[in-house]
Every structure is written in C-alpha cells, then in structure tokens.
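K.L.:
Build me a model from this:
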Amino acid sequence: MDIKILFINRSQPIRKAIEKLDKTARKILIIVEDSKLLGVVTDGDIRRWIIKNGDLSAAVENIMNIHPICLNIEDIDKANEVMKKHQIEALPVVNEDNEVVDVIFWNDLFTNKINYKNTQDIPVIIMAGGKGTRLQPYTNIIPKALIPIGDIPIVERIINKFLEFNFKNFYLVVNDKKEIIKAYFNKKLSYNISFLEEEKPLGTAGGLTLLNTSIYKTFLISNCDILVNANYSKILKYHKKNNNKITVVSALKNYVIPYGVLKLNEKGELEAIDEKPSYEFLVSAGMYVLEADILKYIPKNSYFDMVSLISLCLHKGEKVGVYPITSNSFLDMGEFKEMKNMIEKLNT
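P.N.:
Have a look, this model is predicted:
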C-alpha cells in the first residue's frame, strides 16, 4: 500500500477527513507537512468531535493528536511490543528527519482483533422476525434473515462479524417463516444460538420480553438487515465508560440537495442561493447496547418498537448515548437499492 493515500493536510476540513477515512478503510490518517509527521487523526478522534456536535467544516488540525505514538525506523523490530502495549491499531514509522516512511497496522501483524472488553459472556439479540415487505417478492419465499448477500445469508454475516470479537451467545427473535430459519441453523455450530418465537409481530423491541430472565446484564441488539463494520468491543467499552442505559450506534450520512436552495429575506426577496448544499445527519444504524434493567419498560405481548423504547427511556431520565461510525461502516439491505450496494461493497 502506498502510505501517501493516508496523508492529509492540517487545513483540510474534517468532512474531507471523514471521506478519506471511508475510502482508505484504515481508521487512521497521517497529518503531514513536507512529509514530516505533525499528528494523526483516527476514527475515534472524529467520533468524539461528532458527539460534541463539532463543525465538520472546521480544519482537521482541530482534532488531530499532536503527540501520537510512533516508531523510529531503527526500532521497527519493536513494533509488535509497542502495539500490544498501547493497544493501537496503527503505528506510524518515521526516519531521523521525522518523515513518515511507513505505517504498520495491527491486522498485518496479528490475526486477532484488539479487544477492549471480555465479550464471550455478552449476549447478542438479532431481530429476525420481520416480514421484509420492502424486499418482496424475495421474502415471499425465504425469510429476510436468510436472503444471501453473495453466497452467505445476511444473518450469518452478522453473526460472523460478532464472532470476530469473541461473542459466543446469540438469540434470534423469529416470527415470519421461523421454521425455515430454525432449520438453517440445525447444524453443528461454533457458538450458542437460541430462538425466541413470537406468536404475533412485536416490533423491534417488543420481542425482547421473550427473554424473560435469560438476560440479567449488558447485551447487544442488531437488526437482521444491517452490517456494522466497527470494533464491537470498543462500542461496549464506550457504553460502559459513559454509564449509558442505551447506546445507539449511529452512522453519519451525507445528503446533497441537487438544486440551488433559495434563501429569502423578510420581504420575500431573494437574498442568496446555496448551490447544491450538503448536509450531514446521524442516523440509527440498527445496532444498540442495552442494560438489562431497561427491559422493564417494554410492555408484555404488545407491539413496541425501539424508537418508542428510547423515547420512553429519555422521558424517564435514563441516559441514552450515541456511538457514531462513518457512512461506509454501515451497510443496509432494507431495500433493493441498498441490498445491491451492500453486495457490491462486500465483494470489493
């Protein structure tokens, strides 16, 4: 890899840094001037800026780490030791003139992911009970959870992503065509899976009441039509560190208005034209971290969605946090256009 694709100027807007992070998919950018190391920006730095509601048009120097952990090229044999000690995913390498000559990545040295929290005992609930009406006629034949993305059903891709971070205990909330889903998993598995069977549709939160006393601590929820490319143990760490009752994983989406937007004054006269303005929004990615005591707010045997649960928790004064990820880290197959996009991205 040409490391120069990771280089960015300190005056570049944070919005451009986000685009570059999405394009390179390396979760780090190197701030340089004449190839000399000035600092680094990671996805975590951008996440903290977004949470503070920072201006994305501000220069990237506002969020860069000016004292990054780096390695002199003469000590490159110590890369393993340094990365393990500091639990960092990327390590810039500089020469005697402080010029960046290489970047070493955790994934290139180690097969295991960086884990910030023990995840083996953390349950994962996958909401797989929906009819997938937006994907008809496919879902007239097979359940949405088993629609293949490439040659692997979406629900298995979701589980495989969790397995990368050592999650082992899964619950599937099922309803529509549930016998087909159960039959698919009737094979030898390297993880534990249980089925929570709805007698009627209970929504994206109502099915959690079927857990009864099975869950008594922190757990994760994922819709069955999304994939989140993030470090799930980092999400857990963030949730715990901030003492959240619910953490909503959110994706930063950019929308461009394909017209000149008119701004009028008080007299109704044209004051300015904003040509094809761009707006960023945080949208729910369909993944959540919850504390078990939140389950008390969900009515039994009633349709209840996640938005209603979150709104009720906010009304009750419970702490609800947000964990932002970039647009490219969120893949959705809820509709045909998004499903095609997911297939293309996973096959590149």
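
K.L.:
Please make it C-alpha for all contacts and neighbour counts, starting now.
P.N.:
Fine.

K.L.:
Spit out the contact partners of the residue nearest the centre of the chain.
P.N.:
Closest residue to the average C-alpha location of the chain: residue 228 at 4.2 Å, with Cα atoms, centre = their mean. By Cα atoms under 8 Å, 6 or more residues apart in numbering, the contact set of residue 228 is 285, 287, 329-331.

K.L.:
Compute the number of surrounding residues for residue 345.
P.N.:
Neighbour count of residue 345, defined by other Cα atoms under 10 Å: 11.

K.L.:
other SSEs contacting the helix or strand containing it?
P.N.:
Under the criterion of DSSP states H and E, residue 345 resides in helix 336-346. Contact partners of helix 336-346 among helices and strands, from 3 or more Cα pairs under 8 Å, 6 or more residues apart in numbering; DSSP states H and E: strand 148-149, strand 330-332.

K.L.:
Now tell me what touches it from outside.
P.N.:
Taking contacts as Cα under 8 Å, 6+ apart, the residues outside helix 336-346 that touch it are 134-135, 149-150, 331-333.

K.L.:
Flag every buried residue along that helix.
P.N.:
339, 342-343 (16 or more other Cα atoms under 10 Å).

K.L.:
now the residues you listed in JSON lines, with distance to residue 105?
P.N.:
Putting the buried residues of helix 336-346 into JSON lines (distance: Cα to Cα, whole Å) gives the following:
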{"residue": "339", "distance to residue 105": "30"}
{"residue": "342", "distance to residue 105": "26"}
{"residue": "343", "distance to residue 105": "26"}
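
K.L.:
before we go on, could you also do this sequence so I can check it against the first one:
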Amino acid sequence: MIGLVLAAGAGRRLRPYTDTLPKALVPVGPEGAEDAVTVLDIALGNFAEVGLTEVGIIVGYRKEAVYERRAALEQKYGLKITLIDNDKAEEWNNAYSLWCGRDALKDGVILANGDTVHPVSVEKTLLAARGDGKKIILALDTVKSLADEEMKVVVGPEGGVR
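P.N.:
Below is the predicted model:
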C-alpha cells in the first residue's frame, strides 16, 4: 500500500499565497515562520506515522516547487516519493489527477488531498477498517457544508456511499 496525494490544483481561492507555490506547499503555520509546515508536510508525516514507505504525489500547477523539495521531503519523512505529472491541471479537476495516478491504485492507496488538513487518526481509522472483503474505504465528513465546486458523495442512511 502506498500514499497518494492529489496536489495538482492551482488554488485560485488562496491567491496571493499560490501565485508562486502550489496550494500543497502554502505554509499553514504561523505567518512568516521559517519552519511553518505545509499541507503536504502534514500528509507525508501522517503516511510515515502509519508505516507507509512509498508516496505518489500528483503535481501540476507550479510543480517545479515540489520537484525542488522532493529530496528534502524524502529525507525528512523517510519516504520514497514519486512525482506524477498532471498535464491538464489548469483545465481538469481532481478526478483527472486520480486518473493520472491510476497505476498506483493496483497496489492499494490511502488518498489525501493536497489542500486538506486532517489528523493522522484518519489514516489509522482507514487502515483499521480494512478487511471483511472491503475493497474501498472512504473517510467522509457528513457535517460540513460544501461549495458547488467541491467534490461530494451521497451518503445512504446506513452510512455507506450511494
């Protein structure tokens, strides 16, 4: 099993922070702090904490910034990182980014969005839920209201996806 991070989007709503960086590399710590963590740091740290050793990152917008940091991120988190280019990041959405990383799916993946911060308990819960013939396990937020452009699923009364 590997970790897969969808990090190709432009993050237009985060401008001016994303004028020079992809949204996954925008610091989420105190403003101006040199050691502020990014969303990508959090995702990679979570993957490392649950024992994953390989991660694929789908990159697109300002991808050169991720390429420049790959070696440092590999060293910091003890992960082998493969960068996968989404050549249509400006035109297409997360579904196409997932398609770009489809070769990794055969090995089983834990998927993280490059613009979502969450605790490592999410990965731990997903890994604990494996088994019993379950092919796909999703972590869903059934409380938060989402904007029109955000990805959504329909949840059935028993908690599963319809």
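
K.L.:
picking that back up, buried subset of the contacts of helix 336-346 of the first structure as a PyMOL selection?
P.N.:
Selection of buried members from those for PyMOL, criterion 16+ other Cα under 10 Å:
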select buried, resi 135+149+331+332+333
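
K.L.:
So residue 146 of the second structure: helix, strand or coil?
P.N.:
Three-state call for residue 146 of the second structure (DSSP: H, G, I helix; E, B strand; the rest coil): coil.

K.L.:
burial of it, as a residue count?
P.N.:
For residue 146 of the second structure, the neighbour count with other Cα under 10 Å is 9.

K.L.:
Kindly provide the distance from the residue lying closest to it once chain neighbours are set aside to residue 64 of the second structure.
P.N.:
Among residues not flanking residue 146 of the second structure along the chain, residue 152 sits closest, at 7.8 Å (Cα to Cα, 6 or more residues apart in numbering). Counting by Cα to Cα, to the nearest Å, the gap between residue 152 of the second structure and residue 64 of the second structure amounts to 30 Å.

K.L.:
quick one: the helices in the second structure?
P.N.:
39-49, 63-77, 94-100, 102-105, 121-128 (DSSP state H).

K.L.:
May I see the buried residues of the last one?
P.N.:
In this case it means helix 121-128 of the second structure. By 16+ other Cα under 10 Å, the buried positions in helix 121-128 of the second structure come out as residue 123.

K.L.:
Same check on the third one?
P.N.:
Judged by neighbour count using 16+ other Cα under 10 Å, the buried positions of helix 94-100 of the second structure are 94, 96-98, 100.

K.L.:
Equivalent analysis for the second one, please.
P.N.:
Neighbour-count burial for helix 63-77 of the second structure flags 63, 66, 70, 73-74, 77 (criterion: 16+ other Cα under 10 Å).

K.L.:
helices or strands up against it?
P.N.:
Contacts defined by 3+ Cα pairs under 8 Å, 6+ apart place helix 63-77 of the second structure against helix 39-49, strand 80-85.

K.L.:
right, and these - which one's nearest residue 142 of the second structure?
P.N.:
Residue 142 of the second structure lies closest, by Cα to Cα, to one member of those: helix 39-49, at 21.3 Å.

K.L.:
okay, the angle between the closest one and strand 80-85?
P.N.:
Orientation check (axes from the mean of the first three to the mean of the last three Cα atoms, to 10 degrees): helix 39-49 of the second structure against strand 80-85 gives 140 degrees.

K.L.:
So which bit of the first structure is helix 39-49 of the second structure matched to?
P.N.:
Taken onto the first structure by TM-score structural alignment, helix 39-49 of the second structure occupies residues 154-164 there.

K.L.:
can you put the helices and strands packed on helix 63-77 of the second structure in a markdown table and add distance to residue 57 of the second structure and mean neighbour count?
P.N.:
Below are these laid out as a markdown table (distance: least, Cα to Cα, whole Å; neighbours: other Cα atoms under 10 Å):
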| stretch | distance to residue 57 of the second structure | mean neighbour count |
| --- | --- | --- |
| helix 39-49 | 9 | 22 |
| strand 80-85 | 5 | 18 |
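
K.L.:
For residue 59 of the second structure, find the nearest of these.
P.N.:
Nearest to residue 59 of the second structure, of all those, is strand 80-85, at 5.1 Å by Cα to Cα.

K.L.:
Provide the aligned range in the first structure for the closest one.
P.N.:
Counting by TM-score structural alignment, strand 80-85 of the second structure lines up with residues 192-197 of the first structure.

K.L.:
what's the average per-residue distance for that stretch once overlaid on the second structure?
P.N.:
For stretch 192-197 of the first structure, the mean deviation from the second structure after alignment is 0.6 Å (mean Cα distance after the TM-score superposition for the first structure).

K.L.:
centre of the chain versus that stretch, how much separation?
P.N.:
Distance, stretch centre to chain centre, for stretch 192-197 of the first structure: 24 Å (Cα atoms, centre = their mean, to the nearest Å).

K.L.:
try stretch 54-74 of the second structure
P.N.:
Stretch 54-74 of the second structure sits 12 Å away from the centroid of its parent chain (Cα atoms, centre = their mean).

K.L.:
First residue to last residue on it, what's the distance there?
P.N.:
9 Å.

K.L.:
Give me the residues contacting that stretch.
P.N.:
In contact with stretch 54-74 of the second structure (Cα under 8 Å, 6+ apart) are residues 1-10, 20-22, 25, 41, 44, 79-90, 97-98, 100-101, 104.

K.L.:
go on, stretch 85-102 of the second structure?
P.N.:
Residues outside stretch 85-102 of the second structure that contact it (Cα under 8 Å, 6+ apart) are 4, 6, 8-10, 56, 58-61, 84.
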